[in-house]
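Q: got a predicted structure here, sequence first:
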Amino acid sequence: MLKFNVQEKFLIAGGTIAGLAAIWHLLMIVGGPEWYAFARAPQYIVESAKAKTFVAPLGAVAIAILMFTCTAYAFSGAGLIRKIPLLKSALTTVALICLVRGLYISPLFYSVKKLGVWHLTASAVWFFVGVCFLIGTINQFVVKK
């Protein structure tokens, strides 16, 4: 039976959330324009989905690949899969990107009228994922493996 320390559990949680978000992005392709709109995709992406051009699905696939990559690095750092090259650098980068994304609800980016439950929830989730990756990254530098 596999035993994980607290830091590895955080990486597993962050990686799982990233993987689920990747699946969500792929499901938007099937769900169509309404799903893109629900996910607050930019208007040109929603229009692409309505017109059935390649921009919306290509963007969704690209984001899903990035998120699945984050999942792979998280699971590698947790010891679920073999070590991936550049593990420490990747975990650090993902942690910083997610933390910045989590702070994206700042009034500098949105007027108060546009801030809603979706923005607050998405920002809170990505901030949590950033914290998970940060804790897991620290573990990579502290624990000799």
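A: All right, it came through fine. These numbers come from a predicted model, not from an experiment.

Q: drop to CA atoms for contacts and neighbour counts, all remaining ones
A: OK.

Q: okay, and the one residue sitting closest to the centre of the chain sits in which element?
A: By Cα atoms, centre = their mean, the chain has its centre lying nearest to residue 18, at 4.1 Å. In this assignment (DSSP states H and E), residue 18 forms part of helix 6-31.

Q: tell me which other helices or strands that helix touches.
A: helix 55-78, helix 117-142 (3 or more Cα pairs under 8 Å, 6 or more residues apart in numbering; DSSP states H and E).

Q: how far out from the middle of the chain is that helix?
A: Centroid separation for helix 6-31 versus its chain: 7 Å, with Cα atoms, centre = their mean, to the nearest Å.

Q: give me the buried positions along that helix.
A: 7-19, 21-29 (16 or more other Cα atoms under 10 Å).

Q: got another one to weigh against that:
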Amino acid sequence: MNSSNNKYLWAAAICCAAAALAHLGCIVFGADWYRFFGAGEQMARMAEQGLWYPTVMTSVIVVLLVIWALYALSGAGAIKRLPLTKLALLIISGIFILRGVSFVGLMPMFPENSLTFWLVSSGICLVIGSLFATGLYQQWSELGGKLPNRR
């Protein structure tokens, strides 16, 4: 498959960029955005108080999502090949899929997050992880690997 036509990695990049912008919106627009996206009342209150924690944690997520979008574009051949692209795409796929399926175990650690937050964000993570995984599967040989023989 021609790498510049890998719609799955392009879609994964767009999804990561959109998620990064949504998180950036929480930093810029504050507590109301944290509440709207279901991050919990504690995060919203900390943002209202001007505490550093919501901004730092959300900034880390923004940076990660931007980097992951760049790796998706790299895997799709839209930008220069980044270091360890195949490994990065494999790890990113795994993180998104793991996050998507493990929300029940994560919920007790973040009791203020709404059920809607968990269901929507987990569904989004599963979709994005599937886009990364499918795109990586299609690009595997172009990224320097062989797929296992099918019997």
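A: In hand now; what should we look at? No experiment lies behind these values; they were computed from the predicted model shown.

Q: TM between them?
A: Aligned and superposed, the two chains score 0.83 in TM-score terms (TM-score structural alignment, normalised by the length of the first structure); 139 aligned residues with a Cα RMSD of 2.3 Å.

Q: now for the residue nearest to the centre of the first structure: what does it line up with in the second structure?
A: Alignment note (TM-score structural alignment): residue 18 of the first structure maps to residue 16 of the second structure.

Q: doesn't residue 63 make contact with that match?
A: No: judged on Cα atoms under 8 Å, residue 16 of the second structure makes no contact with residue 63 at a distance of 10.4 Å.

Q: residues in the second structure aligned with stretch 62-81 of the first structure?
A: So stretch 62-81 of the first structure sits over residues 60-79 in the second structure, by TM-score structural alignment.

Q: other residues contacting that stretch?
A: When contacts are defined by Cα atoms under 8 Å, 6 or more residues apart in numbering, stretch 60-79 of the second structure is touched by residues 3-7, 9-10, 12-17, 19-21, 23-24, 80-82, 85-86, 88-89, 92, 132, 135-136, 139, 143.

Q: just stretch 120-136 of the second structure next, same as before
A: 6-9, 11-12, 15-16, 72, 75-76, 86, 89-90, 92-97, 99-101, 103.

Q: any buried residues in it, and which?
A: Going by neighbour count (16+ other Cα under 10 Å), the buried part of stretch 120-136 of the second structure is 121-136.

Q: what's the average distance of that stretch to the first structure?
A: Comparison of stretch 120-136 of the second structure with the first structure after fitting gives an average deviation of 1.1 Å (mean Cα distance after the TM-score superposition for the first structure).

Q: still on that earlier bit, for the helices and strands packed on helix 6-31 of the first structure, give me TSV that also has distance to residue 43 of the first structure.
A: Shown next, in TSV, are these (distance: least, Cα to Cα, whole Å):
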stretch	distance to residue 43 of the first structure
helix 55-78	10
helix 117-142	16
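
Q: out of those, which comes closest to residue 40 of the first structure?
A: helix 117-142 (8.2 Å; Cα to Cα).

Q: so what's the gap between stretch 46-53 of the first structure and the chain middle?
A: 24 Å.

Q: do stretch 101-111 of the second structure as well
A: Distance, centroid of stretch 101-111 of the second structure to centroid of chain: 17 Å (Cα atoms, centre = their mean).

Q: give me the contact list for it.
A: Stretch 101-111 of the second structure has contacts (Cα under 8 Å, 6+ apart) with 113, 118, 122, 126.

Q: could I get the buried residue list for it?
A: Using 16+ other Cα under 10 Å as the test for burial, stretch 101-111 of the second structure gives residue 103.

Q: do you know how far residue 140 of the second structure is from residue 104 of the second structure?
A: Relative to residue 104 of the second structure, residue 140 of the second structure is positioned 32 Å away (Cα to Cα, to the nearest Å).

Q: next: residue 84 of the second structure.
A: Applying Cα to Cα to residue 84 of the second structure and residue 104 of the second structure gives a distance of 32 Å.
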